[in-house]
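Let's see this in three dimensions:
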Amino acid sequence: MIRRRTLIASGGAGLLLSGCDRVIAQPQVRDIIFKGEDMHRALQRALMNRDALAPEFTPDQRSPYFRTNGTRDPGTAEYNALRAGRFADWRLQVDGLVARPLTLSLTDLGQFPQRAQITRHDCVEGWSAIGKWQGPKLGDVLKQAGVRDAARFVVFTCADLYGGAPYYESVDMVDAFHPQTILAWAMNDRFLDVGHGAPCRLRVERHLGYKHAKYLMRVTAVDSLAGIGKGQGGYWEDNVDYDWYAGI
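Here you go, the predicted structure:
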């Protein structure tokens, strides 16, 4: 996989100068970076069964402490009001390229077939932890909404704000319909707490932790990421040059 840090470290690439960020900002260099990312995704998909499962663990292997990542509390007036009402008024919007837009409460999510899985969360910061997650498969929710054939990506919009705008992430349809990709409302047999993304978060188990969007408010099927943020499909991808495809 070609990453921004790889290009900076490569003497052959000629980017050891202090002006490397200006070089990387050039469209042709960014094209090389993201084409390399596409190659990594294609290679991993070619070598692995698209439905291959991430490792799962036994209850006794769960971590005694599971760190929070990213935002620990959105702290907005809207979120605080939802939290005060124990998320009874929270609704998840499912829209975009779907035949039947949905508005789902926590009770509604519980009516779908549920998947429980004990998996390892691997953070880009270098730590990992094992926890149990439960919720409906994202694929089942998209099927209920009648996702259209034109949809290529699913975008997640969240309650926490970065720079005054909602946090966002995305996956393609292969990962959206992966059997371990769920809309989790429970962790370790309890409703999610605020630090871990209450009332609902994404679990996309074959990806690094920054893809697991918390505080979900909206799920949107789209045919392109061009109009999402700065066009790379996620907050960190747009602003810190994280890879959009974070497969592990």
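
going forward, measure contacts between C-alpha atoms and count neighbours the same way
Fine.

Can you give me the distance of residue 101 to residue 201?
Per Cα to Cα, to the nearest Å, residue 101 is found 19 Å from residue 201.

got the contact list for the residue minimising distance to the centre of the chain?
In the chain, the residue lying closest to the centroid (Cα atoms, centre = their mean) is residue 211, at 3.0 Å. Counting by Cα atoms under 8 Å, 6 or more residues apart in numbering, residue 211 touches 169, 170, 204, 246.

Closest one of these to residue 220?
Within the contacts of residue 211, proximity to residue 220 (Cα to Cα) peaks at residue 170, which comes in at 9.2 Å.

Could you grab the helix/strand/coil label for the closest one?
At residue 170 the chain is in strand, as set by DSSP: H, G, I helix; E, B strand; the rest coil.

Count the neighbours of it for me.
Residue 170 is flanked by 27 other residues according to other Cα atoms under 10 Å.

how about this one, so we can line them up?
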Amino acid sequence: MRDSKLILPDPKRRRLITGLGALGASAALTGCDSLSRNDRVQDLLGATDRLTRAAQRLVSSRESLAREFGERDIAPTMRANGSTDPSNDDYKRHAANGFADWRLRIDGLVRQPGDFSIDDLKAMPSRTQITRHDCVEGWSCIAKWTGAVLGEVLDRVRPTSAARYVVFHCADNIYGGPVKYYESIDMVEAYHPQTLLAYGLNDDRLPIANGAPLRLRAERQLGYKMAKYVMRIELVDSFASIQGGNGGYWEDRGYEWWAGI
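Presented below is the predicted three-dimensional model:
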């Protein structure tokens, strides 16, 4: 683990944030059941999202670090959820040759769009951290992640001043449907030192079930923000023209965009 001084949130602040966000969190725990499709619940989620996000940013430093753990805390297996083996032909072709020809495309509001192989990413400044993954389904799991520091990667493509969000376009079609998973974070979260493009899990290559060849680790966010099977990163100033316009696959279905913990 890279040496760094942990700046842990004040417990009183965490309790305030938890209290303000409890209603939104309990609604999110319903997952993809009928509640997430109910118009009144979606309106309530939207209002709670705005309140939670405002409270989080007001009383908690956006630069504070998520808690990191020791080797003995690592779970025997990092639980895989959501998609565990994308079925589209392009992804299967990459997986069959060990992702040797895979490239991450970064474009949008950048001055130097680029394509990066896994070896390219491994040559960039990296970080290893042992952190806890918290899922809206109610489970948590501690694992060791290694990856390129996202802020360092973005510096290679030189974001423009208009860039407000980083959107992750993924390879997996949710439930075999026509829509591929996508997620987003803002530029502050993108440049947080613990936000990684992870290619390693527990001192080994990232397995397919956990998002190979590359997944997002935004350690201060709930699990649905941690996009797996990342194929392209797009910097934008708005979500309006991207799928449902809410910044993520589950957000388009009623989840909160701000999923800070």
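
Same check for the contacts of residue 211 of structure 1, but in structure 2.
Counting by both residues aligned by TM-score structural alignment, their matches' Cα atoms under 8 Å, the contacts of residue 211 of structure 1 that remain in contact in structure 2 are 169, 170, 204, 246.

What sits closest to residue 231 of structure 1 if chain neighbours are left out?
residue 225 (5.5 Å; Cα to Cα, 6 or more residues apart in numbering).

Mind telling me what that neighbour corresponds to in structure 2?
Under the alignment (TM-score structural alignment), residue 225 of structure 1 pairs with residue 239 of structure 2.

In a strand, its match, correct?
No: looking at residue 239 of structure 2 with three-state DSSP, it is coil, so not inside a strand.

Pretty sure it sits against residue 252.
No: Residue 239 of structure 2 is beyond contact range of residue 252, at 10.7 Å (criterion: Cα atoms under 8 Å).

ok, now which ones touch residue 3 of structure 1?
Residues in contact with residue 3 of structure 1 (Cα under 8 Å, 6+ apart) are 33, 36, 37, 243.

So what does the second one match up with in structure 2?
Here residue 36 of structure 1 is matched to residue 48 in structure 2, going by TM-score structural alignment.

quick check, that match in a helix?
Yes: under three-state DSSP, residue 48 of structure 2 sits within a helix.

how much space between it and residue 21 of structure 2?
From residue 48 of structure 2 across to residue 21 of structure 2, the span is 7 Å (Cα to Cα).

and what of residue 59 of structure 2?
Distance check for residue 59 of structure 2 against residue 21 of structure 2: by Cα to Cα, it reads 13 Å.

same thing with residue 255 of structure 2?
13 Å.

neighbour count winner among the two?
More crowded of residue 255 of structure 2 and residue 21, by other Cα under 10 Å: residue 255, with 27 against 22.

Who are the contact partners of the residue opposite that one in structure 1 once aligned?
Matched by TM-score structural alignment, residue 255 of structure 2 corresponds to residue 242 in structure 1. Applying Cα under 8 Å, 6+ apart to residue 242 of structure 1 gives the contacts residue 236.

switch the cut-off to 10 Å
3, 4, 5, 124, 210, 232, 234, 235, 236 (Cα atoms under 10 Å, 6 or more residues apart in numbering).

List the residues that are in contact with both of residue 239 and residue 252 of structure 2.
Common neighbours of residue 239 of structure 2 and residue 252 (Cα under 10 Å, 6+ apart) are 245, 246.

And for residue 34 of structure 2, the neighbour number?
9.

could you measure it against residue 220 of structure 2, distance?
Computed as Cα to Cα, the residue 34 of structure 2 to residue 220 of structure 2 distance reads 28 Å.

Between residue 101 and residue 201 of structure 1, tell me which one has more neighbours.
Legend: neighbour count by other Cα under 10 Å for residue 101 of structure 1 and residue 201, higher for residue 201 (24 against 18).

so who does the residue mapped onto the more buried one from structure 2 touch?
Under the alignment (TM-score structural alignment), residue 201 of structure 1 maps onto residue 215 of structure 2. Contact analysis of residue 215 of structure 2 by Cα under 10 Å, 6+ apart lists 147, 168, 170, 196-200, 206, 226-231.

try 7 Å
197, 198, 199, 226, 227, 228, 229, 230 (Cα atoms under 7 Å, 6 or more residues apart in numbering).

Look up how far residue 40 of structure 2 lies from it.
Residue 215 of structure 2 is 33 Å from residue 40 of structure 2, by Cα to Cα.

Could you do residue 146 of structure 2 as well?
In terms of Cα to Cα, residue 146 of structure 2 sits 41 Å off from residue 40 of structure 2.

for residue 198 of structure 2, same thing?
For residue 198 of structure 2, the distance to residue 40 of structure 2 - Cα to Cα - is 37 Å.

repeat for residue 236 of structure 2
Taking Cα to Cα, one finds residue 236 of structure 2 at 29 Å from residue 40 of structure 2.

Which residue of the two possesses the greater neighbour count?
A count of neighbours by other Cα under 10 Å puts residue 236 above the other of residue 236 of structure 2 and residue 40, at 23 against 11.

so that one makes contact with residue 164?
Yes: with contact defined as Cα atoms under 7 Å, residue 236 of structure 2 and residue 164 form a contacting pair (6.0 Å).

Just to confirm, what residue in structure 2 is aligned with the residue nearest to the centre of structure 1?
Per TM-score structural alignment, residue 211 of structure 1 is aligned with residue 225.

And the helices in the stretch 51-200 of structure 2, which stretches?
89-96, 118-122, 150-157, 187-190 (DSSP state H, counting those that start in this stretch).
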